[in-house]
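Undergrad: For reference, the sequence and a predicted model appear below.
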Amino acid sequence: MIDSEQGAQDWLRDILGVDAAAMDRLERLAALLVVENRQQNLVSRASLEHVWQRHIVDSAQLLHVSRETSGVGTWLDLGTGAGFPGLVVAALQPERPVTLVDSRRLRTEWLARAAATLGLPRVDVVLARVEDLPSRAHAVISARAFAPLARLLELSARFSTPQTLWLLPKGAKARHELQELGEGWRHTFHVEQSLTDSAAGVLVGHLLGAPHQRGARP
């Protein structure tokens, strides 16, 4: 378990293999977050004391628990908020197209500025509700504290194919939400232990079919 700011940075370098250029982008992202948080409430002030653990590595671990290291295919981050995990993923995999979706204008304006400052031209920031997004399949879908699992799938299944990888940090409710998922959803979701919180989990897997598609082939 990663339990210190130094440990978080060491993990990025030694385990995830983050190079100097990507570490620099992450350092600048952390600094931008601190400054902008004085203007709008992006994250809790207390969490900024542990920004590498609570936000940077908590996002970066998705690449580790899923073994998603190819950097190939579009990544859709729903309800991205302050850019976690999507903006961290983009900083680590700058060649990958990453779409950050949020319904709050001030946040999307900041996300666009941050992506430009960090030199991430493949980041697309979208101001919209998930319900209003055009249907389009993505290679990876993430959402951190956006909606309960069943509701999230109802809103977002149309962005997925059986090959789409879902990465959903769910905190302490991960196993409960998976157990409570209604009948009819065909999936391969399982819970991976969070590296930053002993009580938290990350849902990882593929969605093979929605309830109304029960008879469809995966």
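TA: On my side now, so go ahead.

Undergrad: alpha carbons only for contacts and neighbour counts from here, please
TA: Will do.

Undergrad: Just the helices from this structure, written as ranges.
TA: 5-14, 20-36, 51, 58-65, 86-92, 105-117, 149-156, 174-180 (DSSP state H).

Undergrad: closest to Leu203 out of the ones you listed?
TA: Smallest distance to Leu203 across those (CA to CA): 6.5 Å, for helix 174-180.

Undergrad: Output the longest strand belonging to the protein.
TA: When the chain is parsed with DSSP state E, its longest strand is strand 165-171.

Undergrad: and here's the other structure:
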Amino acid sequence: MTEDEARTWLEQNFNVSRGTWEKLEAFITFLKAEAERQNLISASTLDHIWARHIVDSAQLLMFAQSQPGQWIDLGSGAGFPGIVVALLSDWHVVLVESRAKRIEYLNRAVVLLGLEGRATVAGMPIERVETQKFDVISARAFAPLSKLLDLSARFSTDKTKWLLPKGRNAVNELEEARKAWDLDFSVEPSVTDPEAGILVGTVRGTNIQPASGAIAGAAAKGRRKR
């Protein structure tokens, strides 16, 4: 997908207002400037941000339920997909990031883009994030699926939609994780890379509905197979 094709794809699939286009452009400018200070994205993708990062993030919204609610993005890093989701939708996104420079960068991005009401930075390791139930969980290049489930199933219910771009290793990671977890996942093709896969689905074993922001408080509910 070229940069022009990426912009066309956004126009065809999202009702992108002029103001949102301007914020996307501002985000890219901000990201490129910050990339001179820290390694936010691969240098080889700096000239292909629309396709490799913006659309790659935006496509996850196609798999989310239609009613916006609470979304947690694990290992947000440069803000993908979390910042893009917040810009293109009415979801409230919690951006989990543990690295100090990236926490500071994400906080500045939220203010720059006027996302204070729709994006919150949880600047801490995932293990320290208070247990809360979310409607959607995303993670892009954060951890292998089995480890990701171990770390974050406590944020999930039977209804929570997991949206996990996994590149070309999606099938292998899913097969390995199914040895320990009861998963209703499918592998969906990525619009930006026909050889890459997105893991989409739910983790069975929890019966509490998403709390839409209420703190649930205790133990993990993502139940392993017995």
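TA: Structure received. This structure is a prediction, so every number in the text was calculated from the model and none was measured.

Undergrad: among the helices of structure 1, which is nearest Glu131 of structure 1?
TA: Smallest distance to Glu131 of structure 1 across the helices of structure 1 (CA to CA): 6.4 Å, for helix 149-156.

Undergrad: quick one: the closest one to structure 2 mean distance?
TA: Mean deviation of helix 149-156 of structure 1 relative to structure 2 after superposition (mean CA distance after the TM-score superposition for structure 1): 0.5 Å.

Undergrad: which other helices and strands contact that helix?
TA: Here helix 149-156 of structure 1 touches helix 174-180, going by 3 or more CA pairs under 8 Å, 6 or more residues apart in numbering; DSSP states H and E.

Undergrad: In structure 2, which residue range corresponds to the helix it packs on?
TA: With TM-score structural alignment applied, helix 174-180 of structure 1 matches the range 170-176 in structure 2.

Undergrad: Would you mind getting the average deviation of the matching stretch from structure 1?
TA: Aligned to structure 1 and superposed, stretch 170-176 of structure 2 gives a mean residue distance of 0.8 Å (mean CA distance after the TM-score superposition for structure 1).

Undergrad: Mind listing what's buried along that stretch?
TA: Within stretch 170-176 of structure 2, the residues scored as buried using 16 or more other CA atoms under 10 Å are 170-171, 174.

Undergrad: Equivalent analysis for stretch 60-72 of structure 1, please.
TA: Across stretch 60-72 of structure 1, burial judged by 16+ other CA under 10 Å covers 60-63, 65-66, 71.

Undergrad: The residue nearest the centre of structure 2 and Phe30 of structure 2, how far apart?
TA: Nearest residue to the geometric centre of structure 2 (CA atoms, centre = their mean): Ser138, 3.5 Å. Ser138 of structure 2 sits at a distance of 23 Å from Phe30 of structure 2 (criterion: CA to CA, to the nearest Å).

Undergrad: Aligned counterpart of Asp150 of structure 2 in structure 1, please.
TA: Mapped onto structure 1 by TM-score structural alignment, Asp150 of structure 2 lines up with Glu154.

Undergrad: And for Leu24 of structure 2?
TA: For Leu24 of structure 2, the residue aligned by TM-score structural alignment is Leu26.
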